[in-house]
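Asker: sequence first, predicted coordinates after that:
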Amino acid sequence: MDARSLADAFDALEETWEPRLLAELNDQHVKVARLDGEFVWHAHEDADELFYVVDGDLTVEYREDGREDAVHLGPGDLTVAPAGVEHRPVAHEETKVLLFEPAGTTNTGDAENSERTVDDLERV
């Protein structure tokens, strides 16, 4: 068992949209990422994805059954993108987030051929 510092983890991140593995538990990954701008629309067919904003300003846009919606998040706020629901995070400034999702979940979900796909998740 060990303690992890979120501040140190975020300081280790230089690039945006490149999540890093912070911890693992019960076949779940806890990831840290810096976000800025718009991500790609995607869905995780068999996995929920939790977004927790540590610092910054984030909107998670959703599209399902022809309907669109959005959830705005500030520091201390979270939302869960349900499995199979198309979503896109949009950071209005550099935003620090924690992500919780099943181990092995690709950051771009069904948009795997995106230039933002991270195949080899590094640890911080």
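Answerer: Right, received. Where do you want to start?
Asker: going forward, measure contacts and count neighbours with C-alpha atoms only.
Answerer: Will do.
Asker: what about the helices in this structure?
Answerer: In the chain, the helices defined using DSSP state H lie at 6-11.
Asker: what residue lies at the spatial centre of it?
Answerer: Most central in the chain under CA atoms, centre = their mean is residue 99, positioned 4.6 Å from the mean C-alpha point.
Asker: surely residue 39 touches residue 90?
Answerer: Yes. Using CA atoms under 8 Å, residue 39 and residue 90 qualify as a contacting pair, with a distance of 6.2 Å.
Asker: what is the neighbour count of the residue lying closest to residue 47 once chain neighbours are set aside?
Answerer: Closest residue to residue 47 apart from its sequence neighbours, by CA to CA, 6 or more residues apart in numbering: residue 83 at 4.6 Å. Neighbourhood size, residue 83 [other CA atoms under 10 Å]: 13.
Asker: got another, please set it beside the one above:
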Amino acid sequence: MKYTSINLQEKLAKFTDLWSPKVIAEMNDYQFKLVKVQGDFVWHKHEDTDEVFMVLEGHLTIEFRNGEVKLNQGEMFVIPRNVEHKPYAESECKIMLVEPKGVVNTGDKTTQQTAENDVWI
């Protein structure tokens, strides 16, 4: 086994595309993904899994049909399974997602923002 840490800033510097999660590690059946976001995302839900958002840099708002949560750098939020949500960032925000392997970024929808899944950096 190779004992090497994962440098989040180095990984984030390897891509510029928005709303396209990149896998950096796996633990059991879960993946840790980095993603840069800006502007509106699509309303969607993940019927079979919760989803973790951790803000590494910037500010993220996650809208729900009955409210919203605002996340700043160093904060995280767990979205329960089957809850419709729409992330939004006024300016570029860098986040880490933690979710089971195989989860598509747009959940139950297929849109122009649906990213290729399981892309490693």
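Answerer: All right, it came through fine. The structure presented is a predicted model; accordingly, all values stated were derived computationally and were not measured.
Asker: where does the TM-score land?
Answerer: TM-score for the superposed chains, counting by TM-score structural alignment, normalised by the length of structure 2: 0.95, backed by 119 aligned residues with a CA RMSD of 0.9 Å.
Asker: now which residue in structure 2 aligns to the residue nearest to residue 47 of structure 1?
Answerer: Under the alignment by TM-score structural alignment, residue 83 of structure 1 pairs with residue 81 in structure 2.
Asker: please, where are all the strands along structure 2?
Answerer: 22-27, 30-40, 51-57, 59-64, 67-72, 76-79, 85-100 (DSSP state E).
Asker: as TSV, the ones you listed with distance to residue 120 of structure 2 would be great.
Answerer: Output for those, formatted as TSV (distance: least, CA to CA, whole Å):
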stretch	distance to residue 120 of structure 2
strand 22-27	5
strand 30-40	9
strand 51-57	18
strand 59-64	23
strand 67-72	26
strand 76-79	22
strand 85-100	14
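Asker: which one, of those strands, ends up nearest to residue 5 of structure 2?
Answerer: Among the strands of structure 2, the nearest to residue 5 of structure 2 by CA to CA is strand 22-27 (10.5 Å).
Asker: okay, that closest one sits on what stretch of structure 1?
Answerer: Alignment of strand 22-27 of structure 2 against structure 1: residues 20-25, by TM-score structural alignment.
Asker: buried ones in that stretch?
Answerer: For stretch 20-25 of structure 1, burial by neighbour count (16 or more other CA atoms under 10 Å) applies to 20-22.
Asker: now do the buried residues in stretch 83-103 of structure 2.
Answerer: For stretch 83-103 of structure 2, burial by neighbour count (16+ other CA under 10 Å) applies to 84-89, 92-101, 103.
Asker: contacts for it, please.
Answerer: 29-47, 49-65, 117-118 (CA atoms under 8 Å, 6 or more residues apart in numbering).
Asker: please apply the same query to stretch 113-121 of structure 1.
Answerer: With contact meaning CA under 8 Å, 6+ apart, stretch 113-121 of structure 1 is reached by 17-21, 40, 106-108.
Asker: go with 6 Å
Answerer: Applying CA atoms under 6 Å, 6 or more residues apart in numbering, the external contacts of stretch 113-121 of structure 1 come out as 20, 108.
Asker: before we move on, what about stretch 34-45 of structure 2?
Answerer: Taking contacts as CA under 6 Å, 6+ apart, the residues outside stretch 34-45 of structure 2 that touch it are 18-22, 82-96, 106-108.
Asker: repeat that for 8 Å
Answerer: Residues outside stretch 34-45 of structure 2 that contact it (CA under 8 Å, 6+ apart): 11-12, 16-24, 81-97, 106-109, 111, 113.
Asker: tally of neighbours for residue 67 of structure 1?
Answerer: The tally of other residues near residue 67 of structure 1 (other CA under 10 Å) stands at 7.
Asker: thanks a lot, catch you later.
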